[in-house]
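Trainee: let me see the structure of the following:
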Amino acid sequence: MYDLLSIDADKFNNPCYIEQRVALAEEKLRGSLRTCLAYLYKDDGPVNLPRKRLLDARPYLEPAELVLVQWLYTRTNGKLRKTYGAESLKAARAARYRCSVCRFADVRVLNLDHVHGKVQGTPFACLCANCHAIKSRQFDWMQPVDPQTETQSASNNLADFPQ
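Mentor: Below you'll find the model as predicted:
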């Protein structure tokens, strides 16, 4: 069985935790690690991550952080930036890197649902692979399309998703 790769919620918005981690890094790389940890853990942290800082910080990141930073980097800095952007990072942070429906915490299975998200102020919801698949099949695939409006007749809101 695989070990759970999750993020402890106590790390969020915790400047003491960030500074303790930064103190362990080589002095010339501390700024990069501080930026990377702020990107992951501060609600008002940076919404993109310069590549050089990401590369400098990688040796000091925990396994769950490595998975997250690669997953989020492509959405805030990479080729998926136009589709996702800063709002996706904000939604994932707000969910504390847990599924918004079942609260499963393994970061390897997280998805950003970009259809009628649940996180206030963002069009995204952070869902585990199972909840995302169930939601997609239940709301996106199974609802009849109204030929007049070419929209689904039933709600496509995560608030209506069975908990």
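
Trainee: hey, let's count contacts and neighbours off CA atoms from now on
Mentor: Fine.

Trainee: state the distance from residue 75 to residue 133.
Mentor: 20 Å (C-alpha to C-alpha, to the nearest Å).

Trainee: those two: who's more crowded?
Mentor: residue 75 (22 against 14; other C-alpha atoms under 10 Å).

Trainee: following the helix or strand hosting the more buried one, which helix or strand shows up next?
Mentor: Taking DSSP states H and E as the definition, residue 75 sits inside helix 63-76. Sequence order places helix 86-94 as the next helix or strand after helix 63-76, per DSSP H and E.

Trainee: quick one, that next one and helix 63-76 angle?
Mentor: 160 degrees (axes from the mean of the first three to the mean of the last three C-alpha atoms, to 10 degrees).

Trainee: another for comparison:
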Amino acid sequence: MGKVCWQRPIHLFPNLGSQEALELYGIYQLGREDVLSFHNRPMRHPHHSASGVSLLGGGTYPKPGEISLAHHGILFLDEMAEFSKKTLDMLRQPLENGRITISRAKQTVTYPAEFTLIAAMNPCPCGYDGSSRRYFVCTPKQKAAYKQKISGPILD
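Mentor: This is a model prediction of the structure:
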């Protein structure tokens, strides 16, 4: 019988430092989220139907959203063009500042949000533009409208 060799998975980023892990633990406690590891950087991947509040944070008693839960890690937006344009545009400020401020009538809170944004989307709504196996059915107008959902600053 052969030996079983457990190898550490290859990561793009180094493990969290102790100060980063402590900061992230505090964010997860505020959000009432389970911490999977104190060493690995988080990777969050919200569904494209996620609301602005779930992505950015908020609520009656503001709690951290996906961008803060991805602090020191990766926020992966699959099917990026399927997210609402308004929600995507709300990511601009946190991407620039590394934090999100949520204001409510009784309080204002600021959460850290330094994350790497990785996004993927199809070239058009049907997903077959350029395919040699499937028939491309989108009109030029549909294709343009699909791409216009992503604003220039987010693409930059």
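
Trainee: any idea what the TM-score comes out to?
Mentor: After superposition, the two chains reach a TM-score (TM-score structural alignment, normalised by the length of structure 2) of 0.23; 72 aligned residues with a C-alpha RMSD of 6.0 Å.

Trainee: hang on, the earlier thing: show me what the helix holding residue 75 of structure 1 is packed up against.
Mentor: helix 30-41, helix 86-94 (3 or more C-alpha pairs under 8 Å, 6 or more residues apart in numbering; DSSP states H and E).

Trainee: what comes up buried for the next helix or strand after the longest one?
Mentor: Read it as helix 30-41 of structure 1. Downstream of helix 30-41 of structure 1, the first helix or strand assigned by DSSP H and E is helix 51-57. By neighbour count on 16 or more other C-alpha atoms under 10 Å, the buried set for helix 51-57 of structure 1 is 53, 54, 56, 57.

Trainee: so what's the second one closest to, chain neighbours aside?
Mentor: In this structure, residue 54 of structure 1 finds its nearest non-sequential neighbour in residue 36, 6.4 Å apart by C-alpha to C-alpha, 6 or more residues apart in numbering.

Trainee: and the one you found, how many neighbours does it have?
Mentor: 26.

Trainee: I'd say it and residue 57 touch.
Mentor: Yes: between residue 36 of structure 1 and residue 57 a contact is recorded at 6.7 Å, counting by C-alpha atoms under 8 Å.

Trainee: how much space between residue 127 of structure 1 and residue 34 of structure 1?
Mentor: The gap separating residue 127 of structure 1 from residue 34 of structure 1 is 27 Å, by C-alpha to C-alpha.

Trainee: wait, residue 57 of structure 1
Mentor: For residue 57 of structure 1 relative to residue 34 of structure 1 (C-alpha to C-alpha), the value is 8 Å.

Trainee: would you indicate which residues of whichever strand or helix holds residue 141 of structure 2 are buried?
Mentor: If you go by DSSP H and E, residue 141 of structure 2 is part of helix 140-147. Counting neighbours by 16+ other C-alpha under 10 Å, one finds that the buried residues in helix 140-147 of structure 2 are 143, 146.
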